[in-house]
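*Asks:* this one's structure only:
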């Protein structure tokens, strides 16, 4: 057991997804926040880095080393999270011996596959250790754009027209499938891997040749492809926070607006080139801001989210229609990321936000742990 009066937080970062580097930057901001009040008085951090080839390493990096990837050259110890509920912790494996470290809360500051798709959340569930963010089902649902779209259809959450196709469908009946997509959606069309994060593998296409190429790109990331109609719209985002088992804790922020530096909001635009700009609140009427906020809460609950999510919307320029694009269950937490900026606009400093998310993790499904 952890005899320290502070709660020990296992801060997971890195991972095998295409968003490994961004995870390291996001987690470095968490590490800084955990060293500031109110977190410093309540939590003890236990960093666990996951390399690009999937090795789990307990480490003690500075925020700078965590962000730039040099943490792997520091003092690292192989480790594994025990699924045994009695252990309630992480085994350090060194010099032929194993040492158990008690963990009170897991914070998976990891993006994309194996980080926010329900897989690592399942391991936390087996161990019965509280963790930050959505559960197994909510994480998996939001990661799979086809499943999320189907559930939003069922719940009456408005979104763009869409079609999904599997690798098998596209390889066996490609021309017929693409004919149907063209007929339903028209051009331009967005082509997306069903399971990938932060705009990875997404193409905007305007003809059949580009559509076929977009399918090839998407299939590099996943075995299922989602096709969505193009909507000329403002891109706006809400931050959602809270646990659905206590609806009074669930809230959404006023939406912010993305002023993308590229034709659409790409991975590089979000995390690398810094060209995109954010405006909070978005340039919308008060009534439309409230409508987006209400639809964000509806989508958050319909998709089984808990803890936090970033809710991405389109507001169509010609009609004012509010359309849900997607929910991101572990959004970026870098210095230019929208989620912490939106929460800051609501009065949460970065350390206060981290504290809030850790508190929600402990209180989710009270008594379950």
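*Replies:* Thanks, I have the structure now. All values derive from a computational prediction rather than experimental measurement.
*Asks:* going forward, measure contacts and count neighbours with C-alpha atoms only.
*Replies:* Will do.
*Asks:* now residue 223, nearest residue through space, not along the chain?
*Replies:* Using C-alpha to C-alpha, 6 or more residues apart in numbering and skipping the chain neighbours, the partner closest in space to residue 223 is residue 167 (5.1 Å).
*Asks:* give the contact list for that neighbour.
*Replies:* Taking C-alpha atoms under 8 Å, 6 or more residues apart in numbering, we find residue 167 in contact with 219, 223-225.
*Asks:* how about CSV for those residues, with distance to residue 242 added?
*Replies:* Listed next are those as CSV, based on distance: C-alpha to C-alpha, whole Å:
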residue, distance to residue 242
219, 34
223, 32
224, 31
225, 31
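*Asks:* top of the residues you listed by neighbour count?
*Replies:* Neighbour counts for the contacts of residue 167 peak at residue 225, which has 27 neighbours (criterion: other C-alpha atoms under 10 Å).
*Asks:* OK, contacts around that one?
*Replies:* 164-167, 191-194, 215, 218-219.
*Asks:* of these, closest to residue 147?
*Replies:* Nearest to residue 147 out of those is residue 194 (C-alpha to C-alpha; 8.6 Å).
*Asks:* hmm, residue 144 and that closest one touching each other?
*Replies:* Yes: in this structure residue 194 lies within contact range of residue 144 using C-alpha atoms under 8 Å: 5.1 Å.
*Asks:* of those two, who's got more company?
*Replies:* A side-by-side neighbour count of residue 194 and residue 144, using other C-alpha under 10 Å, places residue 194 first with 27 against 21.
*Asks:* ok, the more buried one to residue 185 distance?
*Replies:* 17 Å (C-alpha to C-alpha, to the nearest Å).
*Asks:* list the buried residues in the one helix or strand residue 214 maps to.
*Replies:* Secondary structure assignment for residue 214, by DSSP states H and E: helix 208-219. Going by neighbour count (16 or more other C-alpha atoms under 10 Å), the buried part of helix 208-219 is 210-212, 214-219.
*Asks:* put this next to the previous one:
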């Protein structure tokens, strides 16, 4: 049998460009190891920060060097031209984190190409990326969440008289501390913790610089627990893991700076809490219509035994040291096996 040609699509126009490159490097290695090398042929395709698609030697160079290209402004002609190799792809493996990668836009393009691809479709990706839509979906199936408010950029900037009243409402409904987040950015980008009115005003302005839709969440003293999900219509949950960190909260710098955070897999929590989290993870995965891959994050309030769902990530970090593959490793699925299963799930979903 001829090998399946896997279009490893990475890079992209989000702030997580470098993370995507590292994920792609790990996946490429897994596709060339064990039994995978007899089943798959890797076609790396790199999207520059300016949106231009590159293949063959250029894409391979970025994979090998782990360094992005220094991109200039692209012309419309460059943006509209895909490498000829795209016509040879049997299955796409997109590993673009953040906007224009896991928010449904890329998935819509791959749907138009009528080719199988790893991960959620347009709906699951879009809902999983938008924190407000995500929380609405979670609420519809009865998943417990911390209190939150959804607001818009217009509420912050349209009328100077409205802004103080908005802050008053946030203080009354959520109190301090609270967390202010752009609705449509991943990996803790643009998130701030507010403890005072001054910090709240600054946080709202900061989040609004990234997105027109913003979410403000009540702070909670809790442990951060995560669970990996794998599958399509009958998804399975991994053992659960815990993230601990030395900073005030799990922001972008903490997440991607060596030594600032630690993983504990399996998490040292009661077995009935682990089971509850696994069940909630599958329920969340189904609620947003995710497919293939997903990591679901929770708050575990140890003092009361409460578990609150935080969010789902439909295209989580995928290096060999990332939480998602590490949780499956602890569940008995090796990294190369995990990559293989994701491709097979993409084929299953496309038939």
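*Replies:* Yes, it's here. All values derive from a computational prediction rather than experimental measurement.
*Asks:* one step back: format the contacts of residue 167 of structure 1 as TSV; extra columns: distance to residue 252 of structure 1 and secondary structure.
*Replies:* What follows is those, written out as TSV (distance: C-alpha to C-alpha, whole Å; DSSP: H, G, I helix; E, B strand; the rest coil):
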residue	distance to residue 252 of structure 1	secondary structure
219	34	helix
223	33	coil
224	31	strand
225	30	strand
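*Asks:* can you pull out the strands in the stretch 1-150 of structure 2?
*Replies:* Listed in chain order, the strands of the stretch 1-150 of structure 2 (DSSP state E, counting those that start in this stretch) span 4-11, 40-47, 53-54, 91-94, 148-152.
*Asks:* same question for the stretch 201-350 of structure 1.
*Replies:* Under DSSP E, counting those that start in this stretch, the stretch 201-350 of structure 1 gives strands at 203-205, 224-229, 233-242, 251-252, 256-259, 277-279, 307-316, 322-328.
*Asks:* give me the residues contacting the last one.
*Replies:* Contacts to strand 322-328 of structure 1, defined as C-alpha under 8 Å, 6+ apart, come from residues 142-143, 145, 148, 157-160, 291-292, 295-296, 299-300, 309-316.
*Asks:* aligned partner of residue 103 of structure 2 in structure 1?
*Replies:* When structure 1 is aligned by TM-score structural alignment, residue 103 of structure 2 is paired with residue 117.
*Asks:* isn't that match right next to residue 135, touching?
*Replies:* No: Residue 117 of structure 1 is beyond contact range of residue 135, at 9.3 Å (criterion: C-alpha under 8 Å).
*Asks:* the more surrounded of the two?
*Replies:* Legend: neighbour count by other C-alpha under 10 Å for residue 117 of structure 1 and residue 135, higher for residue 117 (28 against 24).
*Asks:* and that one, how far from residue 232 of structure 1?
*Replies:* From residue 117 of structure 1 to residue 232 of structure 1 the distance is 29 Å (C-alpha to C-alpha).
*Asks:* what of residue 247 of structure 1?
*Replies:* Going from residue 247 of structure 1 to residue 232 of structure 1 by C-alpha to C-alpha gives 34 Å.
*Asks:* could the strands of the stretch 201-350 of structure 1 go into JSON lines alongside distance to residue 340 of structure 1?
*Replies:* Rendered in JSON lines, the data for those read as follows (distance: least, C-alpha to C-alpha, whole Å):
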{"stretch": "strand 203-205", "distance to residue 340 of structure 1": "27"}
{"stretch": "strand 224-229", "distance to residue 340 of structure 1": "28"}
{"stretch": "strand 233-242", "distance to residue 340 of structure 1": "8"}
{"stretch": "strand 251-252", "distance to residue 340 of structure 1": "13"}
{"stretch": "strand 256-259", "distance to residue 340 of structure 1": "11"}
{"stretch": "strand 277-279", "distance to residue 340 of structure 1": "12"}
{"stretch": "strand 307-316", "distance to residue 340 of structure 1": "10"}
{"stretch": "strand 322-328", "distance to residue 340 of structure 1": "13"}
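*Asks:* so which of those comes closest to residue 108 of structure 1?
*Replies:* strand 307-316 (12.1 Å).
*Asks:* counting contacts, what elements does the closest one pack onto?
*Replies:* strand 233-242, helix 286-302, strand 322-328, helix 350-363 (3 or more C-alpha pairs under 8 Å, 6 or more residues apart in numbering; DSSP states H and E).
*Asks:* tell me the most buried of the ones you listed?
*Replies:* strand 233-242 (a mean of 26; mean count of other C-alpha atoms under 10 Å).
*Asks:* where does that strand end up in structure 2?
*Replies:* The aligned range for strand 233-242 of structure 1 is 222-231, by TM-score structural alignment.
*Asks:* re the thing from before, residue contacts, the match of residue 103 of structure 2?
*Replies:* Contacts for residue 117 of structure 1 were tallied using C-alpha under 8 Å, 6+ apart; they are 136, 139-143.
*Asks:* now structure 2: which of those match?
*Replies:* Retained contacts for the contacts of residue 117 of structure 1 in structure 2, judged by both residues aligned by TM-score structural alignment, their matches' C-alpha atoms under 8 Å, are 136, 139-143.
*Asks:* perfect, I'm done here.
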